[in-house]
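J.: Sequence unavailable; structure follows:
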């Protein structure tokens, strides 16, 4: 079997296989992207490139059902969620297009000597993107679009199980009017990725993936003195501290945990509840998780047999070490994993510091804000968080003390096309989305004029 194949996780059927790139393919991709940078990106304006992105946004929306069907068979996302991802990718693309001239405007400097001085944000060249399977369109859109508008060109290595969505994205950008070489898909092996990183034409690397993959890419990029942005794992906390509406808290805890069948880096994986609410919350949360329906489209199969096997092994390890299962039985049928809740977890257990990438929640009880903060910060990850607290000033003060990149107060799912996304600690570094994401791979070029 080749590296790149579509294996329907719902059936186990190998739908299609695609050959790995040859050395000649890799060289052609690098040459094409470098040529597009020199002949197109450096000679066009932000407004001209943003206009092409605007058309790409329209195509995401026009093709959302077709695009959704592709990732449904590649990684199992329910059809309505899959089409929704394509639609949101269009919204992200449109947001970058609409805000580009404002976000990339020259930054005038007030300098002591009075000389006319400003920073101009421009592209740096070819940027390599290494993207994951869990959001095949969204992750690519939030990386590639701002860089294309900025004036970079893209070589995109997608996940091995996403070759058809990878090709669909390349075609979408071509159909939007981006020239050949502006966005290039490559079916590169791990060794070929290392070759691309080392090539002098490549100026930066953005990876969304596992902690292990991030460490490897960061090491390779560091040897070549090239910037990288890493968006890695997460074990986000969902804090229920003080609320007059426990049903709202339960609803958002379920949504935060079950999004994308629990396969989201910033999913609400650790549900931490103040003791005075714990018993009532636990009963309602148990009922809500038990009520999730595969037939109703609440969740899909796990993305692959390997993902299912890994999750089941982690949960079994937790059970063996003394954790209690409130909902679920850890006996998947094929890649269909029953949504579950683990509790009575202690710091001595492996699962306490692991990321569970699937529909399994960890439920904790605390008796003070300080205990909640300590528990939240005990994770090696630091991506996002949710704080449910009717006292917004108290919620903000709690957020100040969380070692995370994002704090959502009052609800889960507050991501937006024009607000930054990223974390700290082993969740990686750098930001995507918003103005900050657009400037990650910018040349912040100084202009100074003699008096």
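T.: Arrived safely, thanks for sending. These numbers were taken from a predicted model, which means no experiment stands behind them.
J.: all contacts plus neighbour counts: C-alpha atoms, from now on.
T.: OK.
J.: Once you drop chain neighbours, what's closest to the most centrally placed residue in the chain?
T.: In the chain, the centroid-proximal residue (C-alpha atoms, centre = their mean) is residue 139; its distance is 5.3 Å. Leaving aside its sequence neighbours, residue 139 sits nearest to residue 131 (C-alpha to C-alpha, 6 or more residues apart in numbering; 6.7 Å).
J.: Surely the one you found and residue 161 touch.
T.: No - with contacts counted by C-alpha atoms under 8 Å, residue 131 stays clear of residue 161, the gap being 11.1 Å.
J.: what sits against residue 419?
T.: Going by C-alpha atoms under 8 Å, 6 or more residues apart in numbering, residue 419 touches 433, 434, 435.
J.: Count the neighbours of the second one for me.
T.: Number of residues near residue 434 (other C-alpha atoms under 10 Å) recorded here: 22.
J.: what's the answer for residue 250, then?
T.: 22.
J.: OK, contacts around it?
T.: Applying C-alpha under 8 Å, 6+ apart, we find residue 250 in contact with 281, 284, 285, 288.
J.: ok, and here's another one to check against it:
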């Protein structure tokens, strides 16, 4: 099987990669397991040194990798540089904190000594998407290696160059051979890989449907899984919000990565009292964004990752308009052999429309009008998804209370765009998945939380 990467800006092939056969996959997993038998015994100091080296390699090669992402999946070049810098930061974070996160925790019982120990479990399979082809991998890889685990990667088929580049970074940083390997395989091989007895756990970032299939397979084998799936993040704008700042944040969140982010703002829920003023500001800011060559530093929005994904997005827009939504910006399919889609705004969005019920994975914004604050919260929670949400209000105390207790999502931000941070746990609820990445909770997902009880002599 060959894997061909294509430039979504012009549809031209970039490079052909030879895929791994089932036999080669089995051999690679066995090699990684063998590497783990030694890696699990390394000191925290050794792991810290290598994670720090990895951060340095990423910083040194960030321009190179940003170009690679722009070519393989269309990420605007400036955003690509920022992504690699974020990957370096997660390596540095776990280099600095993993030892304390994994330190034995003494528990007072009737034993002579009792404590909780955090032990690595083995080889973890990562199934990762194309939209953040480096960051999605490193936010799994850094804590996994820091905890003494090893990993194998099944990356999206349109970013094989990124997948192999990550393997090269691990090698260049000085990690032992085979602690991390890339498997160039089709999605049809994933179930067999999960079945391999040397695979101890699986983490996936992807669509809800893909997550369901992985969870079903992993569950049938009693293997731990972490699912970071789709989202339809709601951004609430209340009557007392700073509308200029709110509109700026909403637009920036909607178009990040050309709109292809699970935690990008997708549903904009505006209280009726400020709908006209906000919509005008939002429209002006969306119109000002430049669509173009992802290698141009002036570009805000590059192409969608693949033509078929762009076409699916357009169908969602057309079905929403047919059902009564009004398109006030964009909504036209560009000509040519490319995957571009214009920034688009839909108003009069109601339940039953794709723009209300489904995830729009591209630069398409759905504006939904709420009667008041309570109605806005109701609409925000009226979703199958629960990844992130945000609320904009001048009353910070009220915003904090709503975010903490009333919004149904894994991450709730006040007067800010939703974003992942190495220091904070990240993940969703409902159809957006379960489990957490990053922070203290992320490194504890793939360890044996072991009770040790020592009786009196």
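T.: Noted; the coordinates are in hand. As the structure is a prediction and not an experimental result, all values here were calculated from the model.
J.: Surely the residue nearest to the centre of the first structure forms part of a helix?
T.: Yes - read with DSSP: H, G, I helix; E, B strand; the rest coil, residue 139 of the first structure is one of the residues of a helix.
J.: List the buried residues of stretch 175-182 of the first structure.
T.: 176, 178, 179, 181, 182 (16 or more other C-alpha atoms under 10 Å).
J.: quick one: secondary structure of the second one?
T.: Same thing as residue 178 of the first structure. Residue 178 of the first structure ends up coil, using three-state DSSP.
J.: That one -> the second structure?
T.: In the second structure, the residue matched to residue 178 of the first structure (TM-score structural alignment) is residue 175.
J.: Its match is in contact with residue 50, isn't it?
T.: Yes - counting by C-alpha under 8 Å, residue 175 of the second structure touches residue 50, with 6.3 Å between them.
J.: Name all residues that make contact with the alignment partner in the first structure of residue 284 of the second structure.
T.: By TM-score structural alignment, residue 284 of the second structure lines up with residue 287 in the first structure. Listed by C-alpha under 8 Å, 6+ apart, the contact set of residue 287 of the first structure is empty.
J.: about what we covered before: hmm, which of the contacts of residue 250 of the first structure are the buried ones?
T.: Neighbour-count burial within the contacts of residue 250 of the first structure applies to 281, 284, 285; the criterion is 16+ other C-alpha under 10 Å.
J.: Surely residue 202 of the second structure is in a strand?
T.: Yes - secondary structure of residue 202 of the second structure (three-state DSSP): part of a strand.
J.: on that earlier part again, how close does the match of residue 284 of the second structure sit to residue 274 of the first structure?
T.: For residue 287 of the first structure, the distance to residue 274 of the first structure equals 19 Å [C-alpha to C-alpha, to the nearest Å].
J.: Equivalent analysis for residue 108 of the first structure, please.
T.: Residue 108 of the first structure sits 49 Å away from residue 274 of the first structure, taking C-alpha to C-alpha as the criterion.
J.: Tell me which of these two has more neighbours.
T.: Neighbours were counted for residue 108 of the first structure and for residue 274 using other C-alpha under 10 Å; residue 274 has more, 20 against 13.
J.: In the second structure, what residue corresponds to the more buried one?
T.: So, by TM-score structural alignment, residue 274 of the first structure is matched to residue 271.
J.: what's the closest non-adjacent residue to its match?
T.: In space, residue 271 of the second structure comes closest to residue 370 once its chain neighbours are excluded; the distance is 4.7 Å by C-alpha to C-alpha, 6+ apart.
J.: residues contacting that neighbour?
T.: Contacts of residue 370 of the second structure (C-alpha under 8 Å, 6+ apart): 269, 270, 271, 272, 376, 379.
J.: Tell me where the stretch 251-400 of the second structure has helices.
T.: 275-287, 307-322, 354-357, 373-381, 396-405 (DSSP state H, counting those that start in this stretch).
J.: Go through the contacts of residue 419 of the first structure and say which is closest to residue 349 of the first structure.
T.: Closest approach between the contacts of residue 419 of the first structure and residue 349 of the first structure, by C-alpha to C-alpha: residue 433, at 35.4 Å.
J.: residue range for stretch 314-331 of the second structure in the first structure?
T.: Using TM-score structural alignment, stretch 314-331 of the second structure corresponds to residues 312-329 of the first structure.
J.: matching residues in the second structure for the longest helix along the first structure?
T.: As assigned by DSSP state H, the longest helix anywhere in the first structure is helix 79-103. Under TM-score structural alignment, helix 79-103 of the first structure corresponds to residues 77-101 of the second structure.
J.: With the first structure overlaid, how far apart is that stretch on average?
T.: By mean C-alpha distance after the TM-score superposition for the first structure, the fitted stretch 77-101 of the second structure averages 1.0 Å away from its aligned residues in the first structure.
J.: Not counting its own residues, what contacts that stretch?
T.: Stretch 77-101 of the second structure is contacted by residues 44, 47-49, 51-52, 54-56, 58-59, 62-63, 65-67, 69-70, 132, 134-135, 138-139, 142-143, 146-147, 257, 294-297, 422-423, 440, 443 when judged by C-alpha under 8 Å, 6+ apart.
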